[in-house]
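Engineer: I would like the atomic coordinates for the input below:
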Amino acid sequence: MSDHSARPTPLDLSTLPDPVDVSDNREALRRVDDVVAQGPFSADWESLQGYRPPRWFHDAKLGIFLHWGVYSVPAYGSEWYPRNAYREGTPEFEHHVATYGPHREFGYKDFIPDFHMSGFDPDAWAELFRTAGAQFIVPVAEHHDGFAMYDSARTRWTAARMGPRRDVYGDLAAATRRAGMVAGASTHRAEHWFFLNPGTRFDSDVLDPRVHDFYGPAQREETAPNEAFLEDWLLRTVEIIDRYRPQVLWFDWWIEQPAFEPYRRRLAAYYYNRAAEWGVEVVIEYKWDAFAPGSAVHDIERGAKARIQPEAWQNDTSVSRNSWSWHPNQDYKELPELVAELADVVAKNGVLLLNFCPKADGTFDEREVELARGLGRWLGAYGQAIYGTRPWIVAAEGPTRVVEGSFVEGPTAYTERDIRFTRRVDHQGEQLYAILLRRPESGVARVRSWGSDLGLLTDEIAGVEVLGHPEPPRWRRTPDALEVEIGPHHADLPGVAIRIHLEPRTVQPRHDFIHEGTSAPAPAPDLA
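Structural biologist: Okay, the predicted model is just below:
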């Protein structure tokens, strides 16, 4: 027999708050429809396609994602532990039985008392991510498991009522704003329709009627959500909007199901109209085809675009390759890989949402702290080539190719010939940036796209800088390339960024040049 001495004390069901009755939603839905009716957006795609992403988001370039929940207590496999631990034959199932005993005696709910967050300091978190160079933070307000990290009136299963007994999301949102960043939220509630259904196929606590409001509905993936679930999804999301006023609202993939379609339109109109009422600019982020093009910001998971996009978009990825939540066997990326992901996304008109993985006690693995600080050092030296920029004529040059799509994270090893380009036009004129993804061993950078004979850069170069270096470098422009001596500064950082100033000409500042009716730039020439 397995030794279950390490098993935490199960949740005492006699101490639970009373269940919340959410059977009558008529008045709450009427209030939602009143906001939709007041405009300026109505709940149809034609109206919603009049939305434009705010300047602050397009300029921000880097946000922080945070996956932290009850699944951080077992810290095994991934944030999908609550589902996989009930799927017979999985490593999570075997681990659960061997470590904690039968599911009827100890289920996922029984991890809640150990989610104590003794080391959670929201102001320290905000300061760490501010140091990393982030402009907005998007914590998971509720993941697929159904445990709300915010203070909800629609469920008793919240961090405010059990476990840590604090409004975790609210505390972090307030700290984010105190640190001068934008607070967002993600909700994965849609997936809860089916997430715990493996536990209905054998004798487990998922079948216990006393906790049905936590584990349920636990329905089949093949079935469409019913009206009660869809209304609850809408009203839980509205609750987050009204209680916390997040300026980013991120949705995971399952809201693309056809049953959600009218509710998505209703929710988007509500959110945009509330934002207009409050005088703030907001962003909805979605995957696949959940929203009509142009009605929100398209997000891809762990992926890339092959070329410059005509509209702002987002890539969400994590500092870990194998999980969005912390566990002891994380496969962490290295700083050069994170820098390359950021530069590639920005050069193609995108924003990077980079996930970090807090431990159950509210602290971070030291490797994540080092990555955050390293990214901040890199942006301190080269951030001018990132923040507030827009794409140039081409996004990239070099031999290493990036595959377009979701779940196709790019190469981990780039060469010194792999370069990403950005552009800025302001009162100082036009400035172009070349971000070398690897520092040249010879000490001389060669930017082929800026050679005099290629025809991409027709203006004369007035000056060249290596960002973060105190003195102008030696440089020359040949028919084949712009050659720049890099110098010794910031040699401990991955890559390097070069800025060129162009000779003055009649040019208007066009920070949003992609959004002003111009077509997308042509694909990059082959400069491998």
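
Engineer: rest of the way, CA atoms for contacts and neighbours
Structural biologist: Noted.

Engineer: which stretches of this structure form helices?
Structural biologist: Taking DSSP state H as the criterion, the chain carries its helices at 26-38, 45-48, 55-60, 81-84, 91-100, 122-131, 168-178, 212-215, 227-244, 261-278, 335-347, 366-382.

Engineer: Can you give me the buried ones in the fifth one?
Structural biologist: Of all the residues in helix 91-100, those buried under the rule 16 or more other C-alpha atoms under 10 Å are E92, F93, E94, H96, V97, T99, Y100.

Engineer: Can you spell out which helices and strands pack onto that helix?
Structural biologist: With contacts defined as 3 or more C-alpha pairs under 8 Å, 6 or more residues apart in numbering; DSSP states H and E, helix 91-100 has these neighbours: helix 81-84.

Engineer: Just name the most buried of the helices of the chain.
Structural biologist: helix 335-347 (a mean of 24; mean count of other C-alpha atoms under 10 Å).

Engineer: do you know how far T187 is from L335?
Structural biologist: Per C-alpha to C-alpha, to the nearest Å, T187 is found 28 Å from L335.

Engineer: same thing with V140?
Structural biologist: Distance, V140 to L335, by C-alpha to C-alpha: 24 Å.

Engineer: how about this one, so we can line them up?
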Amino acid sequence: MKKMNWVIVCLILLSVKVQAQNAVHQQSTVYEWPKDEAVKTKLDQWQDQKFGMLIHWGLYAVPGIIESWELCNESWIERPDSTVAYEDYKKWYWGLSKEFNPVKFNPDQWAKAGKDAGMKYMIFTTKHHDGFSMFDTKQSDFNIASGPFANNPKADVAKYVFDAFRKQGFMIGAYFSKPDWHSQYFWWSKYATPDRNTNYDIRKYPWRWNQFKNFAYNQIGELMNNYGSIDILWLDGGWVRPLETVNDEVRSWGAAIPEWNQEIDMPKIAAMARKAQPGLLMVDRTVHGPYENYQTPEQTIPKTQQDHPWESCLTLGNAWGFVKNDKYKTPDAVISSLAEVVAKGGSLLLGVGPRPDGTFPEIATARLEEIGKWMKANGKAIYGTRITADYHQGNTWFTQSKDKLTKNAIYCFKDKLDQNTIEWNGNLPKKGAKMIMLNTNQPVKWELNGTTVKIRLPESIKNNPAVYGALAFSYPVQ
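Structural biologist: Down below sits the predicted model:
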């Protein structure tokens, strides 16, 4: 294969993929609250966390390309070299398993970076759509513990990732792709692979599909039984679903929809998983019902406040996984998104991709540390909060404590803060109450003119780069 200019290609492909995937994982108003008391308790605990890390790491990190999707033969996919035959490209991609040797794999660095950022939960890609497992599965030898990294003491990568984040007090989530494009039970080499779905008619080959269902069940069983306490099973690949759940929302994705039923028996999986992990949150993305305990709009924030559990999945850079010379968001931009997400009732799951050697890029670590400085001072306005009816005015977002006795106002701005006052209507403080500016942990002067709250800002806060684009105020309410 000719040498490819991965940077240019990846930027193009990532732009295409973001547009395509945004059409897939938009917010829905269809939600079913769980009935299991242990699940409801865990869900309430998760809703307190507000800020998490999504780690995409797999074969795609080796060349620094879009995760898995170049294997998919759909019209929106453009591969780096148009002269390479599709089957040859797949062989090359699968062959990356012989090169993936992350000798500097450092999950403690990842966990520290997450804690420094003020994150409270994590989701790790144990297997993406390409089928390469980042754990020592016994169902297939296509995994990180069977290649060049096999003799490393940390070859069972997922175990050490989960352990490192547990030590930092994180809730633990396992991302798992329901489709598996490497499995002969999903993409059968007897036929071509025209799209993301199974490439054979399940109705004609029920034995093969049952083998795939057993394969998925057994892999999830390994994760649920062999890797310590797991809080969240985060299932991706929403096209693998019961046929009766295909609705206009699914059709709007623009992806092919087969005539056969691609369900993998979620009731059986859930029963097994929750027997091993009582109270486990199931996140069967886009498949609305009892196994979608919270929803996951991707690379977008809902336009309005939602009253059921959800998270926005956004990337720190432009890519989910590692891409050379990726452009990273500023701390101000992330903090502004976090304020908006939380005020609308959600959590922010921020995507970070480790390099192929197993370390975070220095720029990603630096960005997370800066975000954490703001979170350390202003976390009261974020963690453990819930929605309030009047949640947004201009540049200000509002949250409240779970007991509804305290409100928080988060004023977001761009470039620089050069005014002397901040105002909003409603969300009134209790008469004579002390209002604390969380950035400094000092009281500020405020006055009430009718229903307008006016705050006088101290000179020291203006144009202060340590503010990171947002001021937060906390006060008791009437």
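
Engineer: Fetch the TM-score of the aligned pair.
Structural biologist: Between these two chains, after superposing, the TM-score reads 0.77 (TM-score structural alignment, normalised by the length of the second structure); 416 aligned residues with a C-alpha RMSD of 3.5 Å.

Engineer: circling back to that earlier point, mind putting the buried residues of helix 91-100 of the first structure in CSV, distance to G487 of the first structure included?
Structural biologist: Shown next, in CSV, are the buried residues of helix 91-100 of the first structure (distance: C-alpha to C-alpha, whole Å):
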residue, distance to G487 of the first structure
E92, 51
F93, 55
E94, 55
H96, 55
V97, 58
T99, 55
Y100, 57
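
Engineer: of all these, which comes closest to K61 of the first structure?
Structural biologist: Nearest to K61 of the first structure among these: E92, at 36.1 Å, using C-alpha to C-alpha.

Engineer: my guess is that closest one contacts S78, does it?
Structural biologist: No - E92 of the first structure is not in contact with S78 according to C-alpha atoms under 8 Å; the separation is 9.3 Å.

Engineer: which non-adjacent residue is nearest D81 of the second structure?
Structural biologist: Nearest residue to D81 of the second structure in three dimensions, chain neighbours excluded: M4, at 7.0 Å (C-alpha to C-alpha, 6 or more residues apart in numbering).

Engineer: just D48 of the second structure next, same as before
Structural biologist: D48 of the second structure's closest residue in space is G384 (C-alpha to C-alpha, 6+ apart), at 3.9 Å.

Engineer: now for that neighbour: what does it line up with in the first structure?
Structural biologist: Using TM-score structural alignment, the partner of G384 of the second structure in the first structure is G388.

Engineer: isn't its match right next to Q135, touching?
Structural biologist: No - assessed by C-alpha under 8 Å, G388 of the first structure is found out of contact with Q135, at 11.4 Å.

Engineer: Are there residues contacting both of these two? Which ones?
Structural biologist: Overlap of the contact sets of G388 of the first structure and Q135 (by C-alpha atoms under 8 Å, 6 or more residues apart in numbering) consists of A60, K61.

Engineer: dump the residue contacts of the residue positioned nearest the centre of the first structure.
Structural biologist: Central residue of the first structure (C-alpha atoms, centre = their mean): L353, 3.2 Å from the mean position. Shown in contact with L353 of the first structure (C-alpha under 8 Å, 6+ apart): L62, G63, I64, F65, Q314, N315, D316, T317.

Engineer: separation between it and I300 of the first structure?
Structural biologist: To I300 of the first structure, L353 of the first structure is 10 Å away according to C-alpha to C-alpha.

Engineer: repeat for E191 of the first structure
Structural biologist: Relative to I300 of the first structure, and taking C-alpha to C-alpha, E191 of the first structure is found at 18 Å.

Engineer: ok, now S318 of the first structure?
Structural biologist: S318 of the first structure is 12 Å from I300 of the first structure, by C-alpha to C-alpha.

Engineer: Those two - which one has more neighbours?
Structural biologist: Neighbours per residue, other C-alpha atoms under 10 Å: of S318 of the first structure and I300, the larger number sits with S318, 23 against 20.

Engineer: In the second structure, what sits opposite the more buried one in the alignment?
Structural biologist: In the second structure, S318 of the first structure lands on T315 (TM-score structural alignment).

Engineer: To what extent is the closest residue to its match other than its chain neighbours buried, counted in neighbours?
Structural biologist: Sequence neighbours aside, G351 is the residue nearest to T315 of the second structure in space, at 4.2 Å (criterion: C-alpha to C-alpha, 6+ apart). G351 of the second structure has 23 neighbouring residues, counting by other C-alpha under 10 Å.

Engineer: Surely G351 of the second structure touches I55?
Structural biologist: Yes - between G351 of the second structure and I55 there is a contact under C-alpha under 8 Å: 5.9 Å.

Engineer: Give me the common contacts of those two.
Structural biologist: In contact with both G351 of the second structure and I55: W320, G321, using C-alpha under 8 Å, 6+ apart.
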